[in-house]
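**Student:** the amino acid sequence is not available; the structure is as follows:
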C-alpha cells in the first residue's frame, strides 16, 4: 500500500490580507500561478468567481508526458480571509487534501500551503514519488512562489 506524503510551503507577501485572499480565492487566477508545461485549464462552467464550501472545480492537466488528465476538486472548507481546503474528488491521486492558510503579519501576509497526498498503484506509486512526483510538486510551488513575488513583490528577509 502506498504511503501518504505531505509538502508544506510558506511565503510572505507584502499585501493586505484582503488583497491576498481576493487573489488566491479566485479560481480565475489558478492558471497564472501554475507552470505552463502542465497544460492546466479550468473546464468547469459553473464553478463561480470566489471560493465557497461545496464548490466543484474541474480541470484538464497534463502532468506526465503531455497526457491530458481530468481532475475534479471540491472546496470543502472556507473561513473568509483565513483558509480554504480543496480535496480531489476525481483525478490522478488516490488522495489529495490541500490546505491554504492566510495570516496577517507585520508588513503583509504569511501564506502557508499544506498538501497531503497519496499516489495510486501501491509500491509503484511510492517509486513514482521518489522519481518525479515530489520534484514536480516542489517545482509547481517554486513556480508559484516566483509568480507571486513578481506580481506582489517580496518582503524583506522572506
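**Tutor:** Okay, I see it. On a predicted model such as this, the values are computed, not experimentally measured, just so you know.
**Student:** switch to C-alpha atoms for all contacts and neighbour counts from now on
**Tutor:** Fine.
**Student:** nearest residue to the middle of the protein?
**Tutor:** residue 98 (6.5 Å; C-alpha atoms, centre = their mean).
**Student:** make sure that residue is indeed in a strand.
**Tutor:** Yes - according to DSSP: H, G, I helix; E, B strand; the rest coil, residue 98 belongs to a strand.
**Student:** remind me which helix or strand the nearest residue to it once chain neighbours are set aside belongs to.
**Tutor:** Nearest residue to residue 98, sequence neighbours excluded (C-alpha to C-alpha, 6 or more residues apart in numbering): residue 115, at 4.3 Å. In this structure, residue 115 sits in strand 108-118 according to DSSP states H and E.
**Student:** just the buried residues of that strand, please?
**Tutor:** For strand 108-118, the neighbour count (16 or more other C-alpha atoms under 10 Å) marks 108-115, 117-118 as buried.
**Student:** the residue nearest to residue 98 against residue 99, yeah?
**Tutor:** Yes - when contacts are counted by C-alpha atoms under 8 Å, residue 115 is listed as touching residue 99 (6.3 Å).
**Student:** here's the one I want to compare it with:
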C-alpha cells in the first residue's frame, strides 16, 4: 500500500476553501483533462455529508473509461473530510482532505493511502505507472489551484 502526502497553502479564507473543495462539481477543474473525468451523480444541496456517494467516469490509461464510486465517510465542517472508494480502479483508496487556517490563508493537506489490485503484477504497474500518474495529478492540481487563487 502506498501512502502519499501533499500540502499547499492558499491565500483564501477557510470558508472559501471549504466551499470549493467540498463541492464535487469542482473536481473536474482540478483534474487533468487527459483523465476524461466526469462526475455522473447528482448532488442536491450545497453541503457535503457523511454517507454521500459520488460517481465518476475516469479514463486514466489509454482513454479506456472506468467507473469509479467514492463515499464521503467522515466530515468535520471546515476541518476535514475523507473519501473512500467503494468500487473502481483501486484495490483500496482512502483520501483525507485537511484544512487549517494559517498565516492569513489556508493550509490544505492531503493524505492518500491506495493499493493497486492484482498482487505482484499490480505492484509492478504501480511502480512503473500508477504512482507517477497520481503524483502528476496532484502536481496539476497544485498548479491549477495556485493560478485560480493567485498564490
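**Tutor:** Arrived safely. This one's a predicted model, so the numbers in the text were calculated from it and none came from an experiment.
**Student:** give me the TM-score for this pair.
**Tutor:** The TM-score (TM-score structural alignment, normalised by the length of structure 2) is 0.97; 151 aligned residues with a C-alpha RMSD of 1.0 Å.
**Student:** hmm, back to that, the strand holding residue 115 of structure 1 packs against which elements?
**Tutor:** Judged by 3 or more C-alpha pairs under 8 Å, 6 or more residues apart in numbering; DSSP states H and E, the packing partners of strand 108-118 of structure 1 are strand 4-13, helix 17-24, strand 95-105.
**Student:** go again with 7 Å.
**Tutor:** With contacts taken as 3 or more C-alpha pairs under 7 Å, 6 or more residues apart in numbering; DSSP states H and E, strand 108-118 of structure 1 sits against strand 4-13, strand 95-105.
**Student:** what is the neighbour count of the aligned partner of residue 77 of structure 2 in structure 1?
**Tutor:** For residue 77 of structure 2, the aligned position in structure 1 is residue 80, judged by TM-score structural alignment. Residue 80 of structure 1 is flanked by 14 other residues according to other C-alpha atoms under 10 Å.
**Student:** residue 80 of structure 1 and residue 20 of structure 1, how far apart?
**Tutor:** Relative to residue 20 of structure 1, residue 80 of structure 1 is positioned 11 Å away (C-alpha to C-alpha, to the nearest Å).
**Student:** for residue 86 of structure 1, same thing?
**Tutor:** 17 Å.
**Student:** try residue 14 of structure 1
**Tutor:** Separation of residue 14 of structure 1 from residue 20 of structure 1 (C-alpha to C-alpha): 9 Å.
**Student:** gap between the nearest residue to residue 73 of structure 1 once chain neighbours are set aside and residue 75 of structure 1?
**Tutor:** Excluding the flanking residues, the one nearest residue 73 of structure 1 by C-alpha to C-alpha, 6+ apart is residue 88, at 4.2 Å. Residue 88 of structure 1 sits at a distance of 9 Å from residue 75 of structure 1 (criterion: C-alpha to C-alpha).
**Student:** residue 56 of structure 2: neighbour count?
**Tutor:** Neighbours of residue 56 of structure 2 using other C-alpha under 10 Å come to 19.
**Student:** could you check which residue of structure 1 pairs with it?
**Tutor:** Aligned counterpart of residue 56 of structure 2 in structure 1: residue 59 (TM-score structural alignment).
**Student:** could you look up the SS state of that match?
**Tutor:** strand.
**Student:** need the contact list for it.
**Tutor:** Residues near residue 59 of structure 1 by C-alpha atoms under 7 Å, 6 or more residues apart in numbering: 40-44, 70-72.
**Student:** quick one: map residue 14 of structure 2 onto structure 1.
**Tutor:** Using TM-score structural alignment, residue 14 of structure 2 pairs with residue 17 in structure 1.
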